[in-house]
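Colleague: Here is my input, please return the structure:
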Amino acid sequence: MRWNNRPEGSNWGDFGADDQLGRPNLIGSEQVLKGAREIRAGLSFCLSLPLDVPGENKLNPRRHPPVLRPTSRDGLPYVNFPFARTEPHATDVISDDQVLLSLQYSTQWDSLAHVGARFDADGDGVPESVYYNGYRAHTDIVGPVEYRADDGFEPHVCGGEHSHADVLGIENLAVKGMQGRGVLIDLVAHYGNAYRTIGYDDLMSVIAADGVQIERGDMLVLRTGFAEMLLAMNRQPDEAVLNSHCCALDGRDERLLQWITDSGIAALAADNYAVERYPARPPVEAGEHPLLPLHHHCLFKLGLPLGELWYLRDLAAWLRANGRSHFMLTAPPLRLPGAVGSPVTPIATV
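Modeller: A predicted model of the protein is given here:
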């Protein structure tokens, strides 16, 4: 066992001592069939933004738009490349490209290696940097430097320049498939684009008003209107406007977090940035606390993947017009071993 002490309210070990999948374990054949039974009209909706949206790097200075470049052959760009250069009688013209891509720039899944915490998993009174199910920073999730608590988290060079999640990488979700029944909660239909931090009471009010049924193994999707507003900005995001509009979940609301635990949902996605309100409101009690409390609860404690910046307007309009909230959701990430996040092109089928 890699831990002697698990966080209060976590499910570490419940799916096995070496589990790397977390709550998507709840998506079994029954949940996939439930999703399939929601296909009645034969219509599909793309739930991804163009992957060069938001535009610029204002929403996160570390994340930049994708850069496309051609591959090369003999020092020449391999776009509109005539094979006749090397094979005189060939008629083929070939284009081949590559991309420099920040994996969590646009519509995305977070892997369980995305957010961990300083926590005393050993039970010896000294916190370690750990992730879901007790997997360790610098041992299981590795990078070019190591940050040590004993010297104020100064970086120590480990060699190389690469990173790799040897466990909990995004490939686990890809192999799982992330296909099953999706459930939409349309916050825009009730709160418009008003700035509102959604706690338990607000969420339950919308669920009750729309008669939304949420069952174990469902993937929950929240529409806040953020992605629609962002898309209208045409790759020139206005931070002041974005920061003063739209709903986001209240990660400090303990009742909301407990509901996420009790609901049995297998994944949580939204059309906004981070799903939760950031910065979060101050905690009730002083002392150490996560700055991303919803990420802490979902990724670190429950192994519940988070999706961000999904595009939901067209699906939401169709579902409301047809008196529905459920659909078949197919949303596998890239099968990129060792990545801590991934672009995704979710498809809703109704």
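
Colleague: from here on, contacts and neighbour counts on C-alpha atoms
Modeller: Fine.

Colleague: now Phe81: how far from Pro88?
Modeller: In this view, Phe81 and Pro88 are 13 Å apart by C-alpha to C-alpha, to the nearest Å.

Colleague: Counting neighbours, go ahead and name the busier of the two.
Modeller: Between Phe81 and Pro88, counted using other C-alpha atoms under 10 Å, the more crowded position is Phe81 (16 against 9).

Colleague: hang on, that one packs against Thr91?
Modeller: No. Under the criterion of C-alpha atoms under 8 Å, Phe81 makes no contact with Thr91, lying 10.6 Å away.

Colleague: And the helices in the stretch 201-350 of the chain, which stretches?
Modeller: Secondary structure of the stretch 201-350 of the chain, counting by DSSP state H, counting those that start in this stretch: helices at 226-232, 239-242, 254-263, 293-295, 313-321.

Colleague: Make TSV from the ones you listed and add distance to Ile347 and mean neighbour count to it.
Modeller: Shown next, in TSV, are the helices of the stretch 201-350 of the chain (distance: least, C-alpha to C-alpha, whole Å; neighbours: other C-alpha atoms under 10 Å):
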stretch	distance to Ile347	mean neighbour count
helix 226-232	16	20
helix 239-242	26	12
helix 254-263	23	16
helix 293-295	24	25
helix 313-321	10	15
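
Colleague: In contact with Val350, which residues are there?
Modeller: Counting by C-alpha atoms under 8 Å, 6 or more residues apart in numbering, Val350 makes contact with 38-44, 327-328.

Colleague: one more, for comparison:
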Amino acid sequence: MTASPAGSAAPRLSADQFEALFRRLREGVTFGAHDRRGALNHLTPAHVAAAAGEIRAGIAVSLANDIRHREAADNPKPARHQMIGPITPGRTPGDLQFAQDQFAMNVHGDAETHIDALCHVIYHGTLYNGVPASEVREDGAHQLSIDTAHDGIVGRGVLLDIAHARGEPWLELGDHVTADDLLAAEKAQDVRAGEGDLVFIRVGHQARRRERGDWTAAKARVGLHPNAVELLADRHIALLGGDGNSDSAPSLVEGVDFPVHVLAINALGLHLIDYLQLEDLHDHCVRLGRWSFFCTVAPLRLPGATGSPVNPIAVL
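Modeller: Modelled structure (predicted):
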């Protein structure tokens, strides 16, 4: 594994270099030809039971952003919320009425917190573990949909706070996170991400948005350098999330717009959570002086879907 010093300019990868990295990571997955759970296999019942010991202060914290219904630079197709059963005026107080509503959303946008299923990324005509792309059809994904995680993902969460480790409120656009950044955050926080962990990486995306306002995140975003994925693969983590979408924009790879998504989802079978809200968790971790916690992630039960809105909960 190669890495650049924390905060330094790591090199772009050529198409050939990226293909070599992709093959190396894919060949390291040894769950068998019929596997459909991917990196969730690293999360065993023993890991889940041990994670309960992370609950000490009894503080529950949401890691999700609000679902936004107004158009913005980073949310050109906002969720739609409609009241379908408003209270009818003129009724007597004793009448029974129900307030009702419905909503629709673009699951894979740049604003709402969502989890990507293993059917989300098609690369070289296949999904994770060589499943043919033809398994994603008009009626949904017939394999590797978010239904793979319908029992939830529960385990030890680890926050690697890159912005905090660098002493900055956020990483500025044009920057990215290297493997050495991850190691430096572990050292600064006295924590180590390991097998079966749910790893969350904070670059300060939401803090910047609150302070500076929205921007076109599809074109300018801080994420991981693709080489950093190799460190996470070596650690056998079970899930990866970030307050951006884990990929830098513009891309650091020639000809591949979302290289981290390709490496994580397609090569490793690693579910990604995009656009987390990690500011509240950051505050609690700083105050308590600890960066690991019990965590539960509960996707909606949506057989055939390529992802799901999600509200992860950390319990410290």
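
Colleague: just to revisit the earlier point, show me which of the contacts of Val350 of the first structure are buried.
Modeller: 38-39, 327-328 (16 or more other C-alpha atoms under 10 Å).

Colleague: Let me know the closest of those residues to Val212 of the first structure.
Modeller: In terms of C-alpha to C-alpha, no member of those lies closer to Val212 of the first structure than Phe327, at 12.1 Å.

Colleague: Narrow the contacts of Val350 of the first structure to those in strands?
Modeller: Judged by DSSP state E, these include 44, 327-328 as members of strands.

Colleague: any idea which of those residues is the one closest to His156 of the first structure?
Modeller: Using C-alpha to C-alpha, these come closest to His156 of the first structure at Met328, 46.5 Å.

Colleague: In the second structure, what sits opposite the closest one in the alignment?
Modeller: Aligning on TM-score structural alignment places Met328 of the first structure opposite Phe294 in the second structure.

Colleague: likewise Leu51 of the first structure?
Modeller: Under the alignment (TM-score structural alignment), Leu51 of the first structure pairs with Ile67 in the second structure.

Colleague: Hmm, His81 and that match touching each other?
Modeller: No. Ile67 of the second structure lies out of contact with His81 (C-alpha under 8 Å); the separation is 9.7 Å.

Colleague: Mind naming the longest helix for the second structure?
Modeller: helix 15-27 (DSSP state H).

Colleague: immediately after that one, which helix or strand?
Modeller: helix 45-51 (DSSP states H and E).

Colleague: Just list what that following helix packs against, helices and strands only.
Modeller: strand 153-161 (3 or more C-alpha pairs under 8 Å, 6 or more residues apart in numbering; DSSP states H and E).

Colleague: Over which residues of the first structure does the strand it packs on lie when aligned?
Modeller: Going by TM-score structural alignment, strand 153-161 of the second structure sits over residues 178-186 in the first structure.

Colleague: which outside residues touch that stretch?
Modeller: With C-alpha under 8 Å, 6+ apart as the test, stretch 178-186 of the first structure has contacts from 24, 27, 31-36, 38, 206-207, 212, 214, 217-224, 316, 325-332, 348.

Colleague: and Arg209 of the second structure, what pairs with it in the first structure?
Modeller: Using TM-score structural alignment, the equivalent of Arg209 of the second structure in the first structure is Leu230.

Colleague: likewise Gly269 of the second structure?
Modeller: So, by TM-score structural alignment, Gly269 of the second structure is matched to Gly303.

Colleague: Glu171 of the first structure - nearest residue in space that isn't next to it in sequence?
Modeller: Spatial nearest neighbour of Glu171 of the first structure, excluding adjacent residues (C-alpha to C-alpha, 6 or more residues apart in numbering): Arg335 at 4.6 Å.

Colleague: burial count for the match of Gly269 of the second structure?
Modeller: Gly303 of the first structure has 30 nearby residues by other C-alpha under 10 Å.

Colleague: Please list the outside residues in contact with the longest helix of the second structure.
Modeller: Residues contacting helix 15-27 of the second structure (C-alpha under 8 Å, 6+ apart): 227, 230, 233, 253-256, 263, 267-268.

Colleague: For Gln100 of the second structure, see how far away Ser246 of the second structure is.
Modeller: 36 Å.

Colleague: no, scratch that, I was asking about Ala149 of the second structure
Modeller: 29 Å.

Colleague: neighbour-wise, which of these two wins?
Modeller: Using other C-alpha under 10 Å, the more surrounded residue of Ala149 of the second structure and Gln100 is Ala149, with 19 against 11.

Colleague: tell me the contacts of that one?
Modeller: 298-299.

Colleague: circling back: the match of Arg209 of the second structure contacts Pro237, doesn't it?
Modeller: Yes. Counting by C-alpha under 8 Å, Leu230 of the first structure sits close enough to Pro237 to count as a contact (6.3 Å).

Colleague: tell me, how many neighbours does the aligned residue in the second structure for Glu276 of the first structure end up with?
Modeller: Under the alignment by TM-score structural alignment, Glu276 of the first structure pairs with Asp247 in the second structure. By other C-alpha under 10 Å, the residues close to Asp247 of the second structure number 24.

Colleague: List the residues that contact the residue lying closest to Asp247 of the second structure once chain neighbours are set aside.
Modeller: Once flanking residues are discounted, Asp247 of the second structure sits nearest to Gly223: 4.3 Å by C-alpha to C-alpha, 6+ apart. With contact taken as C-alpha under 8 Å, 6+ apart, Gly223 of the second structure is in contact with 175-177, 203, 244-249.
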